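Asker: I need the structure of the sequence given here:
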Amino acid sequence: MDKDVKHPGVKSVGWALVQASRLHRSRTGDKLSELGLFAGQEQVLQALANSGPMTMGELAGILRVRPPTASKTVSRLSTLKLIERHTEPGDARVVRVKLTKEGKRKAAAIDALWDEVEAELLEGFDAKDRKRLRKLLRKAAKNLAGITGADQTGFETDDDLEDLSAADEPTALSA
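Answerer: Just a heads-up that it's a prediction; the model follows:
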């Protein structure tokens, strides 16, 4: 007798999220390896490309990691000559990091890679489904951030998301 075997978590949203996340990370990791990078390094390059030079503490905060974790990744990227580290004049304890020219080129390549993987991830989703999924995932992340005591910045409120969604929807004039 053939029996359709299903994972016990098949009806769990969390299980589906973990599976999608693992597959997304694997696909992104494959693409990053083509650029000579490992998963996680792209986040540092993207953060610096978007925000400019910052302290190690600021970088750790944006990445939602501990400072030693950010420092280890920065060290590796510095060895690859993608990031430069400089101590703050007057206080050598403060280290600022910024992208090199090559780091800026890699960050641009990462943006293109990210867009490609996102298109693959969301193939068959219409604009409304994409917005709804983004809203729900942000809300779920904010819920967990609040419970765990993690930094909740960067998770827009429902009202903010509704404003963004309304701005993205076609009007009668553009339809």
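Asker: drop to CA atoms for contacts and neighbour counts, all remaining ones
Answerer: Fine.
Asker: Please give me every residue in contact with the residue nearest to residue 102 when sequence neighbours are not counted.
Answerer: Counting by Cα to Cα, 6 or more residues apart in numbering, the nearest residue to residue 102 once its immediate chain neighbours are dropped is residue 82, at 5.6 Å. Taking Cα atoms under 8 Å, 6 or more residues apart in numbering, we find residue 82 in contact with 99-104, 106.
Asker: Next, the second sequence, to be compared with the first:
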Amino acid sequence: MTSHPALARTESLGYQVNHLARLLERRLRDRIAASGVVPGQFAQLLALYEADGLTQAELCARVQVEQPTMANTLARMERDGLITREPDPGDKRRSRVRLTPRAREIEPELVAAAREVNAEAVHGLPAGEVAAFMASLAAVIANLDPTRPGPIRPSTEAIEPSR
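Answerer: Model prediction:
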């Protein structure tokens, strides 16, 4: 049996990004709790703030969530008065997800909370480092995105911000 060296958590991109995501989610949860929105609904709301009236399939594609998970999330959002579903005029077999007036009313509060959490996360980092970090994250995501035909750069090349 061959023994492989252990992968330190601090050297694992997956571990570090997942840890960061959990910390960001916890902070966001604390900031938006009073609004009645939970972090699991946040991506859907942001997508609908960008383009209200998407279908469930379009929402799934935009936020990279599987159909069953999206169906459960949308049911909760509908129950909580954040969305309604209306028949699609072009295809009665599907529905369009629309924001309610309540969801529109809390948009500024939710956006402000997200901006505060993001600012807290990068506090003390120079703007150039934040921009490079965001560019690197976008490149890593693109490399792993199943909707893309292939990696955006060779896997042996270090991820560096575009110049």
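Asker: ok, back up a step: any idea what the residue nearest to residue 102 of the first structure aligns with in the second structure?
Answerer: Matched across to the second structure, residue 82 of the first structure falls on residue 82, judged by TM-score structural alignment.
Asker: so which strand or helix has the one residue sitting closest to the centre of the second structure?
Answerer: Within the second structure, one residue has its C-alpha closest to the average C-alpha position: by Cα atoms, centre = their mean, that is residue 43, at 4.8 Å. Residue 43 of the second structure is part of helix 39-50, with elements assigned from DSSP states H and E.
Asker: how big is the offset of that helix relative to the first structure?
Answerer: Following superposition, helix 39-50 of the second structure is found to deviate from the first structure by 1.1 Å on average (mean Cα distance after the TM-score superposition for the first structure).
Asker: in which helix or strand would I find the residue nearest to residue 52 of the first structure when sequence neighbours are not counted?
Answerer: The shortest distance from residue 52 of the first structure to any residue that is not its chain neighbour, by Cα to Cα, 6+ apart, is 6.5 Å, and that residue is residue 98. Assignment of secondary structure by DSSP H and E places residue 98 of the first structure within strand 91-99.
Asker: Now do that strand against helix 41-51, angle only.
Answerer: Angle of strand 91-99 of the first structure versus helix 41-51, following axes from the mean of the first three to the mean of the last three Cα atoms, to 10 degrees, is 100 degrees.
Asker: Okay, buried residues for strand 91-99 of the first structure please.
Answerer: Buried residues in strand 91-99 of the first structure, counting neighbours by 16 or more other Cα atoms under 10 Å, are found at 95-99.
Asker: Which pair of those residues spans the longest distance?
Answerer: The two members of the buried residues of strand 91-99 of the first structure with the most space between them (Cα to Cα) are 95 and 99, at 13.6 Å.
Asker: Right, I'll leave it there.
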